[in-house]
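>>> Sequence first, predicted coordinates after that:
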Amino acid sequence: MKSELGTQYKVGKNFKLKDAPTDISSRVKPAEAKEALKKIRKDLAAFQEKLYAHNRYSVLVCLQGMDTSGKDSLIREVFEEFNVRGVVVNSFKTPSALELQHDYLWRHAIALPEKGKFGVFNRTHYENVLVTRVHPEYLLNEKIPGIENVKDLPRDFWEKRFGQINHFEEQLAENGTLLFKFFLNLSKKEQKARLLRRLEKEKHQWKFSPGDLAERKLWERYMDCYEDAIRHTSPPRAPWHVIPADDKDICRYLVASILLSRLETYKDIAYPKPEKAIQEHIRQYQQQLEQEKS
């Protein structure tokens, strides 16, 4: 299991999405991954308590992936042991009328976690260089000056957005946000199987939309856009990790392991010591409480 904790899922300079695995169940047993996660998530919860007491950093976990890649269940399982006040989850869907009255990063900026807490973005600011790139007509809703038609988009539009996102994340990192970005790499074959299960089970049918099938027809276009976005936005301070997602237990284990292994490198995150006056009289306070009559 330890062999999976290295840097093999971190995106490098010559990243190609087609070379990234979606299934590693021949090397990692799902049952073992599920069992290993139990301890890791307890350790993550313990770290969050220390993070809160230290009050200098926040943690932002960004999850991207095609529909049915397992983002919701990953959040539930990985953060199960957390104090509910220690983690805040935001799911970004179609921008509201209010959100469209601001720049495209605004709704993400106002949802950032405060110091001492974990924030999870279920779909992220990267939707603005993924969905809008596959469907550029959506950009017209942003009311960008000078763009009245898709044909008005300058040739370097997407490169500029990549740069804006990199600057946004750099600012976060410089101000104490520890940023993690995970692409849950699901195969088209496995998505088909999950959509069929969704239709077969009555309690899951509400999740299905005919639009899922329409988007599925654009799979290759989405993969091209993901690869381009990931390659342009994976600096050392905020690298992407592309996680095999065909097996949910393995996917959750890998994400949790990567989180914990990197967070443990921040040795300055520790419980603050009480004031000297309190330290000098701790035994006195203990005795005072012990002598109280019930």
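Thanks, I have the structure now.

>>> use CA for all of it now, contacts and neighbours both
Fine.

>>> ok, and for the longest helix along the chain, which residues are buried?
If you go by DSSP state H, the chain has its longest helix at helix 30-54. Judged by neighbour count using 16 or more other CA atoms under 10 Å, the buried positions of helix 30-54 are 30, 33-34, 36-38, 40-45, 47-54.

>>> what's the neighbour count on residue 230?
As a burial measure, residue 230 scores 24 neighbours (other CA atoms under 10 Å).

>>> Equivalent analysis for residue 227, please.
Neighbour count of residue 227, defined by other CA under 10 Å: 15.

>>> and if you look at the one 5 residues further on?
Other residues within reach of residue 232 by the criterion other CA under 10 Å amount to 15.

>>> isn't it right up against residue 162?
Yes - proximity of residue 232 to residue 162 meets the contact threshold set by CA atoms under 8 Å, at 6.4 Å.

>>> So residue 256: helix, strand or coil?
Here residue 256 is helix, with the state taken from DSSP: H, G, I helix; E, B strand; the rest coil.

>>> okay, now the one to match up with it:
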Amino acid sequence: MRNIASESLKVTEPISLKEISTSIDLEASEKKKDKELNKLREKLSKHQDIMYAHNKYSVLICLQGMDTAGKDSLIREVFKEFNPRGVVVHSFKTPSKLELQHDYLWRHVIALPQRGKYGVFNRTHYENVLVTRVHPSYILGENIPGINSIEDITEEFWEKRFDQINNFEKQISENGTIILKFFLHLGKEEQRQRLLRRLNKAKHNWKFSPGDLKERGRWDDYQKYYEEAINKTSKPHAPWYVIPSDNKETARVLVAKAILERMEQITDIQEPELDESISQHILMYKDMLSKEVI
């Protein structure tokens, strides 16, 4: 299998999505990719167990992409070997009435992972500089002081929002949250084929919404705003990775590999040593249990 360096997918300088391919050849069969993914997720699971015991770091995985990009299936396949206690997935939909009574980051803050755990955001706080840019009228529902009409939503407003997101990620990073952000880069033709499959297969019909076609009609706008968001918020402590996603199996391998490589760089994540007061009496505790009468 072809080895794709995760660093080559990381955004470290301004990118143009049009210049990045939505497909990449790993030179491997689907069976080989499944085998590789299985190895990666087993290593991730074992590492998470150690991180849980270490109890100093948490991990935030952010997944963004156009409709049908494969976010749900990627989560299922990459994290399926994890102990259920070690990973929590949040899928952020249209804000509720309660959520709109707070600032736009509130619902994401309260969903952040505890120390020792992974949190996976399926759609993220970036929806607030993506969907709301394509549909700025949504901002009016946030009831923000000074924003009374679409005309009040200026470029300065968006720049402030990018600053707020960067500050939010910097703050949680400095307090022990490891952040990795993945844009599942899907081709427009591939999306068309996936939408057709949803319509052609009865068991997948429920996934289709006429709104999918409406949003597809704004494809170029979404690509423009994704590109801007990625360029303005990919930082060393919270990097974006652009993942070619026309092939779902390939995307899963690339994401799992990037996560594992990042986690292996953090060398102080170790299993905690047993307290000396306990370790000195291990033999005694064993003897007590072995002689216990039930």
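Yep, it's here. No experiment lies behind these values; they were computed from the predicted model shown.

>>> Got a TM-score for the pair?
After superposition, the two chains reach a TM-score of 0.96 (TM-score structural alignment, normalised by the length of the first structure), with 294 aligned residues with a CA RMSD of 1.4 Å.

>>> returning to that earlier point: now do the longest helix of the first structure: which elements does it pack against?
Packed against helix 30-54 of the first structure by the contact rule (3 or more CA pairs under 8 Å, 6 or more residues apart in numbering; DSSP states H and E) you find helix 248-263.

>>> Just the buried positions in the helix it packs on, please.
Neighbour-count burial for helix 248-263 of the first structure, counted by 16+ other CA under 10 Å, picks out 248-260, 263.

>>> need the contact list for the spatially most central residue of the first structure.
Geometric centre of the first structure, nearest residue: residue 62, 2.0 Å, by CA atoms, centre = their mean. By CA atoms under 8 Å, 6 or more residues apart in numbering, the contact set of residue 62 of the first structure is 120, 121, 122, 123, 124, 179, 180, 181, 182.

>>> of all those, which comes closest to residue 203 of the first structure?
Taking CA to CA as the measure, residue 203 of the first structure lies nearest residue 122 of those, at 21.7 Å.

>>> what's the neighbour count on that closest one?
Counted by other CA under 10 Å, the residues lying close to residue 122 of the first structure total 19.

>>> Equivalent analysis for the one 4 residues further on, please.
Counted by other CA under 10 Å, the residues lying close to residue 126 of the first structure total 20.

>>> Quickly find the element holding the residue nearest to the centre of the first structure.
According to DSSP states H and E, residue 62 of the first structure maps onto strand 58-65.

>>> Surely residue 241 of the first structure forms part of a strand?
Yes - judged by three-state DSSP, residue 241 of the first structure forms part of a strand.

>>> any idea how far residue 118 of the first structure is from the nearest residue to it once chain neighbours are set aside?
Spatially, and ignoring its direct neighbours in sequence, residue 241 of the first structure is nearest to residue 10 (4.4 Å; CA to CA, 6 or more residues apart in numbering). Using CA to CA, to the nearest Å, we find residue 10 of the first structure at a distance of 21 Å from residue 118 of the first structure.

>>> more crowded one of the two?
Neighbour count, other CA under 10 Å: between residue 10 of the first structure and residue 118, residue 118 has more, with 26 against 17.

>>> Tell me how many other residues surround the spatially closest residue to residue 219 of the first structure that is not a sequence neighbour.
With sequence-adjacent residues excluded and distances taken as CA to CA, 6+ apart, residue 219 of the first structure is closest to residue 188, at 7.7 Å. When neighbours are defined as other CA under 10 Å, residue 188 of the first structure has 15 of them.

>>> ranges for the helices of the stretch 151-294 of the second structure?
Under the criterion DSSP state H, counting those that start in this stretch, the stretch 151-294 of the second structure contains helices at 155-174, 188-200, 210-216, 219-233, 248-264, 276-279, 282-290.

>>> closest to residue 99 of the second structure out of those?
When the helices of the stretch 151-294 of the second structure are compared by CA to CA, helix 155-174 sits nearest residue 99 of the second structure, at 17.3 Å.

>>> average distance between the closest one and the first structure?
On superposition with the first structure, the mean distance recorded for helix 155-174 of the second structure (mean CA distance after the TM-score superposition for the first structure) is 0.7 Å.

>>> what helices or strands is that helix leaning on?
Secondary-structure packing of helix 155-174 of the second structure (3+ CA pairs under 8 Å, 6+ apart): helix 219-233.

>>> May I see the buried residues of the helix it packs on?
By neighbour count with 16+ other CA under 10 Å, helix 219-233 of the second structure contains the buried residues 221, 222, 223, 225, 226, 227, 228, 229, 230, 231, 232, 233.

>>> what residues are up against the last one?
In this case it means residue 233 of the second structure. By CA under 8 Å, 6+ apart, the contact list for residue 233 of the second structure reads 162, 165, 166, 239, 240.

>>> Ok, the second one next?
If you count contacts by CA under 8 Å, 6+ apart, residue 222 of the second structure has them with 130, 131, 134.

>>> Apart from its neighbours in sequence, what residue is nearest residue 187 of the second structure?
Once flanking residues are discounted, residue 187 of the second structure sits nearest to residue 22: 5.5 Å by CA to CA, 6+ apart.

>>> How many neighbouring residues does that neighbour have?
Residue 22 of the second structure, neighbours per other CA under 10 Å, totals 20.
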